[in-house]
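S.K.: Provided below are the primary sequence and the corresponding predicted coordinates.
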Amino acid sequence: MNRFVVISGCSGGGKSTLLSELNRRGYQVIEEPGRRIVQEERKSGGNALPWINPKAFARRTIEMALSDRKEVSATDSWVFFDRGLVDAATALEHLTATPVLDELAQHHPYHSQVFLTPPWQEIYSQDTDRKHDFSEATAEYSRLVEAYSLLGYKIFLIPKNNVVERAEFVIRSLET
């Protein structure tokens, strides 16, 4: 059984907070590739940033998502990914109309259950690394729902409640 679980969904929907709670409970968590790339690019003066060169950013995100999977490939425990390969490939397809999603997803599957944070305007906020607005985040969310559905994943919408209850929802769902 595939132990790689994706937590995806709308930007600013509480993914990172949820993943911090799962990590606090002892689960391995892989940080979002996009956030790490933004930090690296800012530090190096690079331009593979989503607001400067979104195609280069999406390609780097795919590379990092593949590398993340490889690094934890031998584990037999649950590993939670803050976004992942499907998210990156969906973004690249959206930007370039180049079909990459099916092939990448076929060769690098995640657990059949995917957890999505729905749009949650009450907690959404922009920051120095998240420059897009809520409407852009919602459009991205719609693309992700479609992509995960087309790939045959069973989508679980994470309820809009406190982080402890959200973590319990994820763990209970995986145990069934």
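M.R.: Now that the structure is in, tell me what you want to look at. Numbers count the residues shown, from 1 in each chain.

S.K.: drop to CA atoms for contacts and neighbour counts, all remaining ones
M.R.: Noted.

S.K.: got the contact list for stretch 95-102?
M.R.: Around stretch 95-102, the neighbours that count as contacts under C-alpha atoms under 8 Å, 6 or more residues apart in numbering are 54-55, 86, 89-90, 92-93, 151.

S.K.: same question for stretch 113-125.
M.R.: By C-alpha under 8 Å, 6+ apart, the surrounding residues in contact with stretch 113-125 are 5-15, 134, 137-138, 141, 148, 153-160, 170, 174.

S.K.: now the buried members of the contacts of stretch 95-102.
M.R.: By neighbour count, with 16 or more other C-alpha atoms under 10 Å, these hold 54-55, 86, 89-90, 92 as buried.

S.K.: closest one to Val72 out of those, please.
M.R.: Val86 (17.2 Å; C-alpha to C-alpha).

S.K.: look at the closest one and give its secondary structure.
M.R.: helix (DSSP: H, G, I helix; E, B strand; the rest coil).

S.K.: just Asp76 next, same as before
M.R.: Following three-state DSSP, the label given to Asp76 is coil.

S.K.: all strands for the chain, in order.
M.R.: Counting by DSSP state E, the chain has strands at residues 4-9, 28-30, 79-82, 113-117, 154-157.

S.K.: adding distance to Gln126 and mean neighbour count, write those out as TSV.
M.R.: Output for the strands of the chain, formatted as TSV (distance: least, C-alpha to C-alpha, whole Å; neighbours: other C-alpha atoms under 10 Å):
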stretch	distance to Gln126	mean neighbour count
strand 4-9	16	26
strand 28-30	22	20
strand 79-82	18	22
strand 113-117	16	22
strand 154-157	22	15
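
S.K.: possible to save these as TSV with distance to Ala48?
M.R.: Shown next, in TSV, are these (distance: least, C-alpha to C-alpha, whole Å):
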stretch	distance to Ala48
strand 4-9	22
strand 28-30	21
strand 79-82	20
strand 113-117	26
strand 154-157	30
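
S.K.: nearest to Leu49, out of the ones you listed?
M.R.: Per C-alpha to C-alpha, nearest to Leu49 of the strands of the chain: strand 79-82, 18.2 Å.

S.K.: here's the one I want to compare it with:
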Amino acid sequence: MNKFILISGCSGGGKSSVVSELGSKGYKTVEEPGRRIVQEELAKGGRALPWVDAAAFAYRAIDMARADLTLVSESSGFTFFDRGLVDAAIALESCSGLKAKETLGKFRQYNQQVFLVPPWPEIYVCDAERRHGYDDAVEEFERIRAALPALGYDVNLLPKVGIGARADFIISTLRTSQVLQE
């Protein structure tokens, strides 16, 4: 049973907040590759930014997500990922045409149960690291939602409720599907 749980979905929909909440409950977590890349690129004046060179950004996200998977591969227990390799492969397909399936290979890197954060305009905000608008975030969500089942993942749509309730929903869903046993 794969112990890596992917939280994916709409930019600005609350992924990082729910992953942080899971971390506060004692679970291992991995920060979103995209945010880390944007911070690094902005700090050094780089060009691997989604609004400058989307393909370079996606390739960096793929490399970082693979490194993240390697870093936690020997960990015991479950690890929750704020985005990851699948998101990066879908982004690369969107901007280059290279099929996500080819980028990912034939093995599923994360547990079959994936949690998808829907668009939520009431909490969406732009900032220095998220420069695209809400409509772009919705388009991104639709791409991810269509791609995940085709890549062999079961999608669990997170409800639009508070952060604690979202984390509880994830844990409850994993227990119900017998992925998580505590």
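M.R.: Okay, I see it. Keep in mind that this is a model prediction, so the values were computed, not measured.

S.K.: got the contacts of stretch 95-102 of structure 1 as CSV, with distance to Ala48 of structure 1 columns?
M.R.: Listed next are the contacts of stretch 95-102 of structure 1 as CSV, based on distance: C-alpha to C-alpha, whole Å:
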residue, distance to Ala48 of structure 1
Pro54, 7
Lys55, 8
Val86, 19
Ala89, 16
Thr90, 17
Leu92, 13
Glu93, 17
Leu151, 28
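
S.K.: inside helices: which ones of these?
M.R.: 54-55, 86, 89-90, 92-93 (DSSP state H).

S.K.: now the helices for structure 2?
M.R.: Under DSSP H, structure 2 gives helices at 15-24, 33-44, 54-72, 85-96, 100-104, 134-150, 163-176.

S.K.: quick one: the first one to structure 1 mean distance?
M.R.: Right, helix 15-24 of structure 2. Compared with structure 1 after fitting, helix 15-24 of structure 2 deviates on average by 0.7 Å (mean C-alpha distance after the TM-score superposition for structure 1).

S.K.: packing partners for that helix?
M.R.: strand 4-9, strand 28-30, strand 79-82, helix 163-176 (3 or more C-alpha pairs under 8 Å, 6 or more residues apart in numbering; DSSP states H and E).

S.K.: packing partners of the first one?
M.R.: So that's strand 4-9 of structure 2. If you count contacts as 3+ C-alpha pairs under 8 Å, 6+ apart, strand 4-9 of structure 2 packs onto helix 15-24, strand 79-82, strand 113-117, helix 134-150.

S.K.: distance to Ala48 of structure 2 added to the ones you listed, as CSV?
M.R.: Shown next, in CSV, are the helices and strands packed on strand 4-9 of structure 2 (distance: least, C-alpha to C-alpha, whole Å):
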stretch, distance to Ala48 of structure 2
helix 15-24, 21
strand 79-82, 20
strand 113-117, 25
helix 134-150, 18
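
S.K.: how many neighbours does Ile163 of structure 2 have?
M.R.: The local packing of Ile163 of structure 2 (other C-alpha atoms under 10 Å) involves 19 other residues.

S.K.: and it, what is it in contact with?
M.R.: For Ile163 of structure 2, the contact set (C-alpha under 8 Å, 6+ apart) comprises 14, 17-18, 21.

S.K.: what lines up with it in structure 1?
M.R.: Aligned counterpart of Ile163 of structure 2 in structure 1: Val163 (TM-score structural alignment).

S.K.: separation between its match and Ser16 of structure 1?
M.R.: Note on Val163 of structure 1: its distance to Ser16 of structure 1, by C-alpha to C-alpha, to the nearest Å, is 10 Å.

S.K.: in space, not sequence, find me the middle residue of structure 1.
M.R.: Arg83 (1.1 Å; C-alpha atoms, centre = their mean).

S.K.: contacts only, for the closest residue to it other than its chain neighbours.
M.R.: Ranked by C-alpha to C-alpha, 6 or more residues apart in numbering and with sequence neighbours excluded, the top spatial neighbour of Arg83 of structure 1 is Ser8, at 4.8 Å. Ser8 of structure 1 is in contact with 15, 82-84, 87, 114-117, counting by C-alpha under 8 Å, 6+ apart.

S.K.: try it again with 7 Å
M.R.: For Ser8 of structure 1, the contact set (C-alpha atoms under 7 Å, 6 or more residues apart in numbering) comprises 15, 82-83, 115-117.

S.K.: that one pairs with which position in structure 2?
M.R.: Residue pairing (TM-score structural alignment): Ser8 of structure 1 is matched to Ser8 of structure 2.

S.K.: how close does its match get to Gly84 of structure 2?
M.R.: From Ser8 of structure 2 across to Gly84 of structure 2, the span is 8 Å (C-alpha to C-alpha).

S.K.: Ala48 of structure 2 against Phe57, yeah?
M.R.: Yes. Between Ala48 of structure 2 and Phe57 there is a contact at 4.4 Å, judged by C-alpha atoms under 7 Å.

S.K.: how close does the closest residue to Lys131 of structure 1 other than its chain neighbours sit to Thr128 of structure 1?
M.R.: Nearest residue to Lys131 of structure 1, sequence neighbours excluded (C-alpha to C-alpha, 6+ apart): Trp51, at 7.6 Å. Distance from Trp51 of structure 1 to Thr128 of structure 1, counting by C-alpha to C-alpha: 11 Å.
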